[in-house]
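>>> coords below, sequence missing:
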């Protein structure tokens, strides 16, 4: 079945002939970039949008992955942080982020002669609360993984089969997702959350979140790693590092990491 889906995905790209890709460097958009480039070659262009909510380390990863694929890759800055509809952090914050992104990409695509803008939304994303998907639809963005009904698990399966070394890369949504709805988002808050997560990454914990609420940092780790973290981490040192970043309180979420946890307010 996965072989048939890959065949359909390639046929879809062959029909497009030329496309601009919204490429974050995540496993989904990177698979789209890989297959699109394999089919359309230099008629594809991967664009990574950067702002204060995008980790510099993730940009470097995106550059490396694009170079490995061979696809032409460009960086552009988006200005969602200038939009109070975004920084006030309403429940549909992502709508305003993706509106900014795809308005920018649509104009770029028009100027460069690309008839299609495509993204890395997969079939499972449709089952989650993602207001940004609506913004993309309103602007005519196509989601090839959705059109072929490829799930997140199948994205990883295909990536592994194609020999992509990042096939099991943890999801890394934008840093604004670390704040409870209604708390204002600022560049300084995004920076301290990002630096806190990078510090924990260097300790060997990759799939995690540092949730920020006021002056409190709440660390979320996979449940099976919590005991190891408590026993083997220099906790006073960790607290000092996060306090130096601007947090006052540092806590550990005993439930553990769960994707979309902040969306439980809708349940």
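Now that the structure is in, tell me what you want to look at. This one's a predicted model, so the numbers in the text were calculated from it and none came from an experiment.

>>> rest of the way, CA atoms for contacts and neighbours
Will do.

>>> any idea how far stretch 190-202 is from the chain center?
Mean C-alpha position of stretch 190-202 versus that of the full chain (C-alpha atoms, centre = their mean, to the nearest Å) differs by 16 Å.

>>> show me where the stretch 1-150 of the chain has helices.
Under the criterion DSSP state H, counting those that start in this stretch, the stretch 1-150 of the chain contains helices at 2-16, 27-40, 56-69, 84-87, 93-112, 131-138, 144-147.

>>> now swap in the stretch 151-267 of the chain and tell me
Under DSSP H, counting those that start in this stretch, the stretch 151-267 of the chain gives helices at 152-161, 187-202, 226-232, 235-245.

>>> pull out the buried residues from the second one.
Think helix 187-202. 189, 190, 191, 192, 193, 194, 195, 196, 197, 198, 200 (16 or more other C-alpha atoms under 10 Å).

>>> one more structure, for comparison:
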């Protein structure tokens, strides 16, 4: 069993008590680090009164959907998959600054329908305390629709979640962070299925090469690769550089660049002014 701190144990007990008081819950499940941990905790506490709902769309890689399905089968969790095609949401494809709000609002309404049909009282999502420090318009939808955020209520950080996930034997404890593929686009640049596919294939190629934490940001037809600085040397090996460029051009990219700052969460938000984040 992995070591956890006393403070992490206290937060974990608080989380379980919070979930218990919900009575029944539908977890928005993406198979990521946070939602996997939340779903595991909810199912451990509530049993069949905890269900998982995963949205299938062109901005959600097939590998993530497959992992969600496999996890629920392994854990014996009731799992529902809904089609939530963001590109059909009015205004979404134009990639406005509140894109995430539009998406989350539609998604949680779909989850609510499934919850109501199955007699589930509450809906929960997996944001944590670290999400409070970045521009997260999706949290506005969470607040408006009364969605529960058990990990934030329990004051859990990403490090807490990873440590507790390791304690529980979850395979996601050291999984790379992930966000929907639409977050790879510059605000104002049109999002379409073709470019989403380009990003998906490019990131999968880097993952298959063994890079751990990756983002391929798209600027027109240019790819801006973000990886951990510790892996720069690997990417800069001549055979790897040429292999990546050759493959990315097959996907439709004209230019391929490396971001010298490396991977960072929400780097597209760096273009926003402070007043635009409010």
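Ah, there it is. What you see is a predicted model, and the numbers here were worked out from it, not measured in a lab.

>>> now the TM-score, please.
After superposition, the two chains reach a TM-score (TM-score structural alignment, normalised by the length of the first structure) of 0.96; 267 aligned residues with a C-alpha RMSD of 1.3 Å.

>>> rewinding a little: relative to residue 55 of the first structure, which of the buried residues of helix 187-202 of the first structure is nearest.
residue 194 (6.3 Å; C-alpha to C-alpha).

>>> which residue in the second structure lines up with the closest one?
Residue 194 of the first structure maps onto residue 200 of the second structure when the alignment is built from TM-score structural alignment.

>>> make CSV out of the helices of the stretch 151-267 of the first structure and add distance to residue 171 of the first structure.
Output for the helices of the stretch 151-267 of the first structure, formatted as CSV (distance: least, C-alpha to C-alpha, whole Å):
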stretch, distance to residue 171 of the first structure
helix 152-161, 10
helix 187-202, 13
helix 226-232, 19
helix 235-245, 23
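
>>> burial count for the residue nearest to residue 269 of the second structure when sequence neighbours are not counted?
Excluding its sequence neighbours, the residue lying closest to residue 269 of the second structure (C-alpha to C-alpha, 6 or more residues apart in numbering) is residue 135, at 6.8 Å. Residues lying near residue 135 of the second structure (other C-alpha atoms under 10 Å) number 19.

>>> what lines up with residue 135 of the second structure in the first structure?
With the correspondence set by TM-score structural alignment, residue 135 of the second structure lines up against residue 129 in the first structure.

>>> separation between its match and residue 265 of the first structure?
Look at residue 129 of the first structure and residue 265 of the first structure: by C-alpha to C-alpha, to the nearest Å, they are 11 Å apart.

>>> which residues does the residue nearest the centre of the second structure contact?
For the second structure, residue 179 is the residue whose C-alpha lies nearest the centre (C-alpha atoms, centre = their mean; 3.6 Å). Not one residue lies near residue 179 of the second structure by C-alpha atoms under 8 Å, 6 or more residues apart in numbering.

>>> which residue in the first structure aligns with it?
Structural alignment (TM-score structural alignment) places residue 179 of the second structure against residue 173 in the first structure.

>>> again with residue 258 of the second structure
In the first structure, the residue paired with residue 258 of the second structure according to TM-score structural alignment is residue 252.

>>> which non-adjacent residue is nearest its match?
Nearest non-adjacent residue to residue 252 of the first structure (C-alpha to C-alpha, 6+ apart): residue 219, at 4.8 Å.

>>> same question for residue 22 of the first structure.
residue 119 (5.0 Å).

>>> does that neighbour touch residue 142 like I think?
Yes: with contact defined as C-alpha atoms under 8 Å, residue 119 of the first structure counts as touching residue 142 (6.5 Å).

>>> the more surrounded of the two?
With neighbours defined as other C-alpha under 10 Å, residue 119 of the first structure and residue 142 compare such that residue 119 has more, 25 against 17.

>>> so who does the aligned partner of that one in the second structure touch?
Taking TM-score structural alignment, residue 119 of the first structure has residue 125 as its aligned residue in the second structure. Residues in contact with residue 125 of the second structure, defined by C-alpha under 8 Å, 6+ apart, are 27, 28, 29, 35, 147, 148, 149, 150.
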